[in-house]
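Chemist: sequence and predicted structure below; questions after.
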Amino acid sequence: MRVTFATEPARPDRPNEDFVGATPDAVVLLDGAGEPAGLESGCSHSVAWYSRTLGSALLAELTQSSAPLTEVLAAGIKQVASLHEGTCNLLHAGSPSATVVMLRRTSEALEWLVLADSVLVLDVGTAEPMVICDDRLDRVAAPHRARLEGLPYGSPEYLQARREYITTLRAYRNRDGGFWVAAVDPLAGEHALTGSVPVDTVRAVAVLSDGASRLVDRFGRSTWRQLLDVLEQGGAAELIRRTRTAERSDPQGERWPRGKIFDDATAVYCTLSSTA
């Protein structure tokens, strides 16, 4: 499996809260859930620390274990929790969290796991690729966005409304009827979307944080098939460049209302030697 990727923070002066890592047979992508200033997290560690620490643990485990991906994720969450349970309040609703996508190639199958709103796109040789995204967060959040979308982006009123919006969503995090992310509860592994496809049916795979998938699923400036073509012909950096161009064309979020005008963006493109 040949893997290429690019990642870029939302702003040069802020840490990138995405994590990406790969081996010849595995890919891990996490998108840390950054939150507005002024909200307590109960944790002395940053979101970037969490995504990097968990991402590294997951990638290491994938190289050593053939356990189901749900078990790999649960073990990774438990391991990272043990690193700061003595210094941080892990019961706090705002404890650092992240989305997770894992991909593992075996001799016969391509196994995948998706938790929260990062996106996996499988090019299986048909006109339309197979797109996997966990939309539970979007479904929970949709009724609560109306007030945000009626306020000028960046205004004091907007910032206060966004803090209230995030606080509301925290009540739905990692519970039945809400949405699931990687945080401190290993049970999140059991709630991830998982599956596998025969390895010889897959031509290529894209793994995207929502800062890169937004070119399609928020801006509508591309189809999934066109996105795969961009990755094949121009590479991951070209996809991020096009995303930044779209973001800059709407600096106040008027055309495409969104919580972050610019977002950390990570794109991974994998081709499989058996089919490529």
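Modeler: Noted; the coordinates are in hand.

Chemist: from here on, just use CA atoms for contacts and neighbour counts.
Modeler: Fine.

Chemist: need the helices for the stretch 1-150 of the chain, in chain order.
Modeler: 47-64, 69-84, 136-141, 146-149 (DSSP state H, counting those that start in this stretch).

Chemist: mean neighbour count and distance to residue 130 added to the ones you listed, as JSON lines?
Modeler: Listed next are those as JSON lines, based on neighbours: other Cα atoms under 10 Å; distance: least, Cα to Cα, whole Å:
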{"stretch": "helix 47-64", "mean neighbour count": "21", "distance to residue 130": "23"}
{"stretch": "helix 69-84", "mean neighbour count": "20", "distance to residue 130": "19"}
{"stretch": "helix 136-141", "mean neighbour count": "15", "distance to residue 130": "18"}
{"stretch": "helix 146-149", "mean neighbour count": "15", "distance to residue 130": "31"}
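
Chemist: any figure for the gap between the nearest residue to residue 46 once chain neighbours are set aside and residue 63?
Modeler: Leaving aside its chain neighbours, residue 46 sits nearest to residue 96 (7.0 Å; criterion: Cα to Cα, 6 or more residues apart in numbering). According to Cα to Cα, to the nearest Å, residue 96 and residue 63 sit 25 Å apart.

Chemist: comparison target, given below:
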Amino acid sequence: MLQVCALISEAGGTSANEDAAGHHGDWAWVIDGATGISGAAITGLSDAAWFSRQVDQALRRHAADSDGLSTDTVLRRVVEDVAQAFIGATEGRPRARHERPSAAFALLRRIDDRLEMTTLGDCGIIHRDRDGRAGVFGSSNIPVFEARTLQAARRALEATPDLTPSELWNQVVGQVRANRQSMNTTDGYWVLSTDTEALAHVDRQVVPLDNGPVALATDGFLRLIDLFGRATASDFLYLDDQARAETALRDLRRIEAADDPHHGHLRLKRSDDASLIVVRPA
């Protein structure tokens, strides 16, 4: 079993949370839905919020019945379930590649005396290696494409410094759409979507079991490390109770609120959805 020390999943603004975080038995995960660009909604939710919730629910179902199954088999069943739900929810209407819902995820599974770490996209798993050094496991090409969007935003702001958030979005949405065309392609980036092809491209590492904490986080929470430089990987491993995790989230929101997203640390969302789960082997 994995003992859950802290769990947070919070929307970054007033819209629905497009992240999810969960656990069951020997499994724990975080999911970061990619904000849709088509404006489509499913049962009152954005595509991304719907997709993250569907993946979370499917993981709970299949983790409960995973004895003797590989993680790849479980993930394949999750994607197949969600793909079928998507067909039903959209009445089978075909979608262009850039309109398909997608999500990054990080998944931790205890298997006997080992921990198996699996990521796809820009979520991360923070753990200590054999030498006790803390680091973030998981790699992705998503930052390459995000850099293109930020470069488009930078050019737009240089031309018109006082753009509102919605005006800036209108300036860069074409680049975002172009990026999404590269989703789950050989020269692009790989994320969870409604087909199983991307599952051949997960990052995976198996490490010996120890009693130390392991943290899984979406990129919104990882802003403390990657964007603002206000925390280290080691700091995340001290968020092993709910109170400390909530304090870290408050710190993140305070930093985001104080920092100008257009002329400070450039970003399209002042505050992003943020999810964190910290576990210990029980």
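Modeler: Noted; the coordinates are in hand. Just so you know, these numbers come straight off a predicted model, no measurement behind them.

Chemist: before we move on, back to that, what do we get in structure 2 for the residue nearest to residue 46 of structure 1?
Modeler: Taking TM-score structural alignment, the alignment pairs residue 96 of structure 1 with residue 101 from structure 2.

Chemist: ok, the most centrally placed residue in structure 1 - contacts?
Modeler: Centroid check for structure 1 by Cα atoms, centre = their mean gives residue 118 as the closest residue, at 3.3 Å. Residue 118 of structure 1 is in contact with 30, 31, 99, 100, 101, 133, 134, 207, 208, 209, 210, 213, counting by Cα atoms under 8 Å, 6 or more residues apart in numbering.

Chemist: turn the helices of the stretch 1-150 of structure 1 into TSV, including distance to residue 220 of structure 1.
Modeler: Below are these laid out as TSV (distance: least, Cα to Cα, whole Å):
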stretch	distance to residue 220 of structure 1
helix 47-64	28
helix 69-84	31
helix 136-141	17
helix 146-149	18
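
Chemist: looking at those helices, which is nearest to residue 107 of structure 1?
Modeler: helix 47-64 (14.3 Å; Cα to Cα).

Chemist: follow-up on the earlier one: which one of the helices of the stretch 1-150 of structure 1 lies nearest to residue 128 of structure 1?
Modeler: helix 136-141 (22.9 Å).

Chemist: which bit of structure 2 covers that closest one?
Modeler: By TM-score structural alignment, helix 136-141 of structure 1 lines up with residues 141-146 in structure 2.

Chemist: tell me the counterpart of residue 275 of structure 2 in structure 1.
Modeler: Per TM-score structural alignment, residue 275 of structure 2 is aligned with residue 266.

Chemist: what distance do you get for that match to residue 52 of structure 1?
Modeler: From residue 266 of structure 1 to residue 52 of structure 1 the distance is 14 Å (Cα to Cα).

Chemist: again with residue 203 of structure 1
Modeler: 29 Å.

Chemist: need the contact list for the counterpart of residue 85 of structure 1 in structure 2.
Modeler: Using TM-score structural alignment, the equivalent of residue 85 of structure 1 in structure 2 is residue 87. Listed by Cα under 8 Å, 6+ apart, the contact set of residue 87 of structure 2 reads residue 93.

Chemist: quick one, strands of the stretch 101-250 of structure 1?
Modeler: Listed in chain order, the strands of the stretch 101-250 of structure 1 (DSSP state E, counting those that start in this stretch) span 109-115, 119-123, 130-133, 193-198, 204-208.
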